[in-house]
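Enquirer: Output the structure for:
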Amino acid sequence: MNLRYEIILYWSEEDQAFIAEVPELPGCAADGETYQAALQNVQIIMQEWLEIAQRLGRQIPDPKLRSVTT
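Expert: The predicted structure follows:
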């Protein structure tokens, strides 16, 4: 499956954990004690999100492509 979605990673004082969110996949987020753990966890959640959406016949959004200008 295509996991080329934007991931936003940040530290949450409230949760005392790193949070990783995937804005293009509603409700798709994970946390972790480290930056790397949050990233690894959200990759698993993204895969599960896409598999469930596919199984339920829901539309899966295409990843947004960003252009980089120099």
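
Enquirer: going forward, measure contacts between C-alpha atoms and count neighbours the same way
Expert: Fine.

Enquirer: Which of the helices or strands spans the residue lying closest to residue 4 once chain neighbours are set aside?
Expert: Excluding its sequence neighbours, the residue lying closest to residue 4 (C-alpha to C-alpha, 6 or more residues apart in numbering) is residue 63, at 6.0 Å. Assignment of secondary structure by DSSP states H and E places residue 63 within no helix or strand.

Enquirer: And this one, please, so the two structures can be compared:
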Amino acid sequence: MKDYHINIFYSDEDGGYIADIPDLKFCSAFGDTPSEALTEVLKAKAAWLKAARAAKKPIPKPSFRPAIYQVA
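Expert: Predicted coordinates for the structure are as follows:
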């Protein structure tokens, strides 16, 4: 089974790491470390999916893929 792509990046403005799931609109979390941000976004994902199911809203299939850069 495919799972949702997660972005994790440092935010100078917030002073910590942000993790988001592009396929799940507004699903993001904050952490002091990348690991903490990942843990928190996984909790947010579970809550997002639970709320969508409860409201009988459509749940998007995973579609985003990480970009792979090649250095020549």
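
Enquirer: The residue nearest to residue 4 of the first structure contacts residue 23, doesn't it?
Expert: No: look at residue 63 of the first structure against residue 23 with C-alpha atoms under 8 Å: they stay out of range, at 10.3 Å.

Enquirer: The equivalent of residue 61 of the first structure over in the second structure: what's it in contact with?
Expert: The equivalent of residue 61 of the first structure in the second structure is residue 60 (alignment by TM-score structural alignment). Counting by C-alpha atoms under 8 Å, 6 or more residues apart in numbering, residue 60 of the second structure touches 23-24.

Enquirer: can you pull out the helices in the first structure?
Expert: Here the first structure has its helices, by DSSP state H, at 35-55.

Enquirer: Pick out the residue closest to the middle of it.
Expert: In the first structure, the centroid-proximal residue (C-alpha atoms, centre = their mean) is residue 22; its distance is 3.3 Å.

Enquirer: Could you tell me how many residues sit around the closest residue to residue 35 of the first structure other than its chain neighbours?
Expert: The shortest distance from residue 35 of the first structure to any non-neighbouring residue, by C-alpha to C-alpha, 6+ apart, is to residue 18 (5.8 Å). The tally of other residues near residue 18 of the first structure (other C-alpha atoms under 10 Å) stands at 20.
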